[in-house]
Every structure is written in C-alpha cells, then in structure tokens.
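Student: quick one, structure for this:
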Amino acid sequence: MNASSVSASSASNNGPLLQMLIGASVISSSAVFVRWVGIGPGASAFWRMALAAVILLVLLGQPWRPGRLRAWRPQPRVLALVMLGAVFLAFDLWMWHRSIVYVGVGLSTLLANFQVFVLAGAGALFLGERAGWKLWVGLSLGLVGLALLLAPGWEHMDSRFRLGVAFGLAAALAYGGFLLAFRAAQARRGGTPNEALQWWLCLGCVLVLGLTVPLGGEDMWPHTAHDWLILTAYAAIAQVLGWLVIGRAMPLLPAGIVGLCLLLQPLLAYVWDVLIFHKQLGGLELLGIALSLAGIFLGLARGDQPLFARKTG
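Tutor: Next up is the predicted model:
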C-alpha cells in the first residue's frame, strides 16, 4: 500500500471518531438550555423533541417532494428498535431534566453519563466486543473521577439534592438503553436516511412525554417569546444538529468507545456550569475531572480491537 493510500485510509477511519467528538461537544450545551427556559423540566423535554421533529420534517424531510416521505418509512424491525429507543430516551429526559434543576448543569450531566458503563458492559456481554485492559482501566478511572466529583459536601446536601442525584443515576440507565437500541436500529436501517430515524425517534418521545408530563402537574405551554426561542435553539442544536452527527458516527464505533466519547458531554457541561452559572469547583472536583479525562484517553487509545469496525448484526 502506498503512502497516499495509507493517508486516505487513516482519514477515513478517523472520520467517525471526529464526528462523535463533535456531536458530543454540541450536545454538552443541552443542560444549559434546560436551566435557561422558564417551564417545567418534563415540559421542556417534550418541546425539545416536538420542535426537533418539526425541524427535521421541514428542513430534511421536504414533504412537498413527491415520494420523499416514502423513503422515510423504515422496515418494521428497525422502527420497533427506534421506538424502543424513544421510550428509553423519553424517560431519560424526564429524569435528567429534573436532575438538572435539582443539582445543576455539570453534576446532573455527569451522573446521566454513567451510561458509559452500561454501554461497555453490554458491548462485552452481548455484542461480542472485547474489552481490553485500557478500556477497563479507563472506565475505572472514570468511576473514581465521578465519585470524587460527588464526594465534596455530600453529608450536608438536602433531600432535594440527593433526589437529583438519584434521578441522574436513573437517567443513566435509561440513556444507556436508548443508545443500545438506537445503535441497533442504525446498524439495520439499510437505505433509510439517518434523519428519518431521528424523526421517528422524536415522534416516539413526543408520544411518551405527552402522556407522562401532564401527570406531574406541569403546564405544557411556554408563556413567553424568550421561552420559545430557548426551546427552539435547544431542539435545533442539541437534538437535530448534535444527534444527526452522532447518529452517523455511532454505527461505526464499538459501544464502549461511543460511551467514552459521549463522556465529553458532562465534562464540557462543567465548563459551561463554571462559565455561565459560576459554579465553584474545589480541588477534589478538579481531580475528578482530570481522572475522567484520563479514562477517556485510555479508552480511545486502546488498540486491541478494530476501533472503526462497522456493526451489521
């Protein structure tokens, strides 16, 4: 193989990883929008998905073009996987948004991203992915780092804060389930466009949240132009842009690597928490962030299996 072929192959292989990192960076802004908007946490989750569905349909679906929407109908098995992912994602958002309100942008996002352990475990147990020592050491460092981020002042936190932690951890389980289901749908989508799967995902979440949010006594409707603007930006940036990029890269990466890349989301969320909401970080919290970054590095640097192998099963 000549030098130009090696260079082209390297660029092709690095593409999915770069897309995954960009997507994770984009969705790191999600919790900021939730804090900015003036409606309840469940209602903001509903409008995130509802407005994203409209944006996807109008801008990418182009329903006025003959036969366009016919191509957006996935096979029944693929649609079932997407709807399963939608149920998981709806409950993830319902719990995570409450965690954001109760414990803040950075910590809530970090807790929800314990999904990295769900993905790595499922990848090793059910998807036949070999978990090399670098991945397990990386995950261990991430776990210790997350523990250090939780530790300072825990005994002095009120019941609302602790409930927020519980919501964040529960969201992690739902988030992991969503990623696994949607990744399986991606691997089987055939000729169905990625944006079509995103649209069905949004629609499924809207149906679930539309039934569950009113049960919590929340007012579903935004009351100000500011809220509509924030919710539209939330949908367009976090759901449409971020997840279209991630959705294209996800089928090309092993489940553990997907989770480790997405760990950038809570780390960057802490940056926004400090810069925008003036979050104060102590020495133990900074150490926790550093250990989490080391875990990501080890997970991405491991070389014991094909990093960019496409999953087709």
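Student: drop to CA atoms for contacts and neighbour counts, all remaining ones
Tutor: Fine.
Student: thought V165 was touching L111?
Tutor: Yes. Between V165 and L111 there is a contact at 7.1 Å, judged by C-alpha atoms under 8 Å.
Student: residues in contact with L244?
Tutor: L244 is in contact with G23, N194, E195, Q198, counting by C-alpha atoms under 8 Å, 6 or more residues apart in numbering.
Student: with S44 instead?
Tutor: Taking C-alpha under 8 Å, 6+ apart, we find S44 in contact with V34, V37, L231.
Student: scan the contacts of L244 and report the most crowded one.
Tutor: Neighbour counts for these, by other C-alpha atoms under 10 Å, peak at G23, which reaches 26 neighbours.
Student: grab the nearest non-local neighbour of that one.
Tutor: Spatially, and ignoring its direct neighbours in sequence, G23 is nearest to G242 (4.6 Å; C-alpha to C-alpha, 6 or more residues apart in numbering).
Student: next one: V118
Tutor: Distance criterion C-alpha to C-alpha, 6+ apart; nearest residue to V118, sequence neighbours excluded, is G176 at 5.6 Å.
Student: same thing with L139?
Tutor: In space, L139 comes closest to G295 once its chain neighbours are excluded; the distance is 5.8 Å by C-alpha to C-alpha, 6+ apart.
Student: can you check F117 too?
Tutor: Once flanking residues are discounted, F117 sits nearest to L139: 7.2 Å by C-alpha to C-alpha, 6+ apart.
Student: so how many other residues sit close to that neighbour?
Tutor: Each residue near L139 was counted by other C-alpha under 10 Å, and the total is 25.
Student: show me which positions of the strand or helix carrying it end up buried.
Tutor: Assigned by DSSP states H and E, L139 belongs to helix 133-150. Within helix 133-150, the residues scored as buried using 16 or more other C-alpha atoms under 10 Å are 134-146, 148-150.
Student: just to revisit the earlier point, of the contacts of L244, which is the nearest to P74?
Tutor: N194 (10.2 Å; C-alpha to C-alpha).
Student: so who does I27 touch?
Tutor: For I27, the contacting residues are I237, A238, Q239, G242, W243, Q265, by C-alpha under 8 Å, 6+ apart.
Student: here is a second sequence; please produce its structure as well for comparison:
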Amino acid sequence: MKTLTPSRKALLMVGVGAVLISFSSIMVGLTRTAPTTTAFYRFLFGGLGLLLIALLQNKPLLNGWKPLGVIIPAGIFLCCDLGFWHRSIHIIGPGLATLMTNLQVFIVAGAGVVFLKENPTKNFFLAIPLAVGGLYLILAPDWQDTGAAYELGIFFSLVSATSYAFYILFLRRSTVSRGADSALGNMTMISLTSAGILSIVIFGLGESFAIPEKKDWVFLLIYGLLCHGLGWLFIAKGIAGIPASLTGLVLLLQPTLAFVWDVLIFDRSFSITEAAGAGLTLSAVYLGSSGMNK
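Tutor: Sure thing, here's the model as predicted:
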C-alpha cells in the first residue's frame, strides 16, 4: 500500500473531521434543548471527553500560560460563530444563513494569501466559487420569505462567517505554534473555554440548562463527543499540515454532507438542482485539493 505524504495525511484528517462535524445538524435537529443550551452541552461534553482522553494518555493540556493567548480567542470566536449563526437562522432561515456563514472560505483564503504568504494553485481559485455556487444550489430552496429584519439577519450571518474564519485561523495557529501533538490539549481547552463562556451567557439571559428527556441526553452526547470532540480533534491534528486556505475549502464538506445525510437518513425529497449542487461542491473540494503534493 502506498504511504501517504504528510500533507495528504493532514488533508485526510481534516476531511474525516469535516465528515464527523457534518452530522451536527442532525443531532441539533433531534434534540429539544434551547439553541444556546445545545451549544453549551456540545462544548461541555466534547471538552470533558477530550479531557478524559488526555488524562488517560497522560497528555499535557498546556505548557505554561502563553498558549492561552491563542486558545481563549479561538474559544470566543467559536462561541460567536454559533451564537450569531443560530440567531441568523431565526431571521433569514437555515439555508441562507448557512450559505452566508460558509463564506468563511473567502476570508480564510484571503488571510492565507496576505498574512501567511500562501500561494494557492489556479485550481484552488477556480474551486472556491464553484464550491460556493454548489452550496447555493443546495441551500437556496430553503430560503424563507424575508421580512423587515432581513438586513439584521444578513449582518448576523456575516459576523458568524467572520468569527468562523478567525476560529479556524486561531485553531491553526495554536497547533502550528505548539506542534501537532498539542491538538488534543488545544481542543480540550478551546471546548471548555467555550462552555464556560456560554454558561455565563445562559445565566445572563436567564435561560435553562435543563435537558428535557433521556433521548436528548443521547443526542447531546453524540453531538458533543463525536461531532464536536472527535471531529474537531481530527481537524486540529491535520490543520497545521495543509494551507489555511485549503482548510476553509475542505470544511465546506460539512453543509454539503449534512444535505446528503438528510436525504439518506431522513428520506428528504430533493430536486435535480440540489443534487447537482452537492455534486458540484464535492467536485470543487476535490479540485481545490488536487494541486497538493502527491
């Protein structure tokens, strides 16, 4: 069997992580907890699961206080991403909100070129608009009739996209600065930091931490441990081994595969246009990654 190069191995890790986090929307849809509470348990269960792995493997979480200068901002941006995304969904619907949030790919690519001095291939620059166009074909049917708060919903989703992009960049920085072996400690601390921030938000808003039924515990545990904890651990392990710009593109697999799981698991009806959009996005992700060293 042919051995994968380090860059291909890193790309595979990010891809596997994207597949795992693509099940997030299914878990969120199945649980009946409030949106902010759902996000809190995602981070709490994911963080505690990663903490247990770190303790069993005797892995250090931090080497001094310096890494917190990257980890804490990553946690803040991750909370902002989810918080503003959830709010934009209530105003402009899940389709348009998800499309707008995934415009992170342009922000991450721009930061990669300008600040990280990355030099993407021509295929990559072609792949980005193709991938976003594919997402448009998938998500456009879910756009709802917009009301007076349309501009506010667009603003929230753009804040979400920017926060998502900065989270990706800070996560990458945390791994680059400390080495690939630090991914477990980084994601543990980011997750628990995010849980702490959201607990303050929930208290401040007077919302409840209650989990309604036993089945909600199951969905939240899967959401936290597998979708968030394991999924982002794979991404954190691979993110330093590929360009930041490519990471943003590969993460577009999340909303695309979420559509595929919806069709396969929940027997969702779909149109030729939506199917073409999924195919286009998947092809674009492959195209964008095809220029890497084999």
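Student: burial measure for S12 of the first structure, as a count.
Tutor: With other C-alpha under 10 Å as criterion, S12 of the first structure counts 12.
Student: sorry, wrong one. I was asking about S88 of the second structure.
Tutor: S88 of the second structure has 28 neighbouring residues, counting by other C-alpha under 10 Å.
Student: find the nearest non-adjacent residue to it, please.
Tutor: Distances taken as C-alpha to C-alpha, 6+ apart put G153 closest to S88 of the second structure, at 4.6 Å, once the chain neighbours are dropped.
Student: of the contacts of S44 of the first structure - the most surrounded one?
Tutor: The most crowded member of these, judged by other C-alpha under 10 Å, is L231 (28 neighbours).
Student: wait, that residue touches W36, no?
Tutor: No. Contact criterion C-alpha under 8 Å: L231 of the first structure and W36 do not qualify, at 9.2 Å.
Student: for the residue nearest to L139 of the first structure, give me its contacts.
Tutor: With contacts defined as C-alpha under 8 Å, 6+ apart, G295 of the first structure is in contact with L135, V137, G138, L139, S140, L141, G142.
Student: the last one -> the second structure?
Tutor: Pairing criterion TM-score structural alignment: the partner of G142 of the first structure within the second structure is identified as A131.
Student: its match reaches G279, doesn't it?
Tutor: No. Using C-alpha under 8 Å, A131 of the second structure is not in contact with G279, being 9.4 Å away.
Student: got any residues that touch both of those two?
Tutor: Counting by C-alpha under 8 Å, 6+ apart, no residue touches both A131 of the second structure and G279.
Student: quick one: map M187 of the second structure onto the first structure.
Tutor: Alignment note (TM-score structural alignment): M187 of the second structure maps to Q198 of the first structure.
Student: quick one, what contacts that match?
Tutor: With C-alpha under 8 Å, 6+ apart, Q198 of the first structure has these contacts: L56, V240, W243, L244.
Student: the helix or strand where it lies vs the second structure, average offset?
Tutor: Element membership of Q198 of the first structure, judged by DSSP H and E, is helix 194-212. Comparison of helix 194-212 of the first structure with the second structure after fitting gives an average deviation of 1.3 Å (mean C-alpha distance after the TM-score superposition for the first structure).
Student: so which bit of the second structure is the next helix-or-strand element following that helix matched to?
Tutor: The helix or strand immediately downstream of helix 194-212 of the first structure is helix 225-233, counting by DSSP H and E. Under TM-score structural alignment, helix 225-233 of the first structure corresponds to residues 214-222 of the second structure.
Student: in the matching stretch, what's buried?
Tutor: Residues of stretch 214-222 of the second structure classed as buried by neighbour count (16+ other C-alpha under 10 Å): D216, F219, L220, L221, I222.
Student: name the nearest of the contacts of G295 of the first structure relative to P41 of the first structure.
Tutor: P41 of the first structure has its nearest neighbour among the contacts of G295 of the first structure in G142, at 27.7 Å by C-alpha to C-alpha.
Student: so who does the closest one touch?
Tutor: Contact partners of G142 of the first structure, counting by C-alpha under 8 Å, 6+ apart, are L291, S292, L293, A294, G295, I296.
Student: okay, and which of these map to helices?
Tutor: Members of the contacts of G142 of the first structure lying in helices (criterion: DSSP state H): L291, S292, L293, A294, G295, I296.
Student: ok, the contacts of L244 of the first structure vs P41 of the first structure, which is closest?
Tutor: Of all the contacts of L244 of the first structure, P41 of the first structure sits closest to Q198, with 21.7 Å by C-alpha to C-alpha.
Student: how close does the closest one sit to G85 of the first structure?
Tutor: As defined by C-alpha to C-alpha, to the nearest Å, Q198 of the first structure lies at a distance of 11 Å from G85 of the first structure.
Student: could you find the counterpart of the residue nearest to G23 of the first structure in the second structure?
Tutor: By TM-score structural alignment, G242 of the first structure lines up with G231 in the second structure.
Student: cool, G282 of the first structure as well?
Tutor: Using TM-score structural alignment, the equivalent of G282 of the first structure in the second structure is S271.
Student: what angle sits between the helix or strand A184 of the first structure falls within and helix 194-212?
Tutor: Assessed by DSSP H and E, A184 of the first structure sits inside helix 159-187. Angle between the axes of helix 159-187 of the first structure and helix 194-212 is 140 degrees (criterion: axes from the mean of the first three to the mean of the last three C-alpha atoms, to 10 degrees).
Student: what comes up buried for helix 159-187 of the first structure?
Tutor: 161-162, 164-187.
Student: got it, and stretch 276-291 of the first structure?
Tutor: Within stretch 276-291 of the first structure, the residues that count as buried by 16+ other C-alpha under 10 Å are L284, E285, L287, G288, I289, A290, L291.
Student: then stretch 39-57 of the first structure?
Tutor: Within stretch 39-57 of the first structure, the residues that count as buried by 16+ other C-alpha under 10 Å are 39-57.
Student: so it matches what in the second structure?
Tutor: Counting by TM-score structural alignment, stretch 39-57 of the first structure falls onto residues 33-51 of the second structure.
Student: same question for stretch 173-188 of the first structure.
Tutor: Going by TM-score structural alignment, stretch 173-188 of the first structure sits over residues 162-177 in the second structure.
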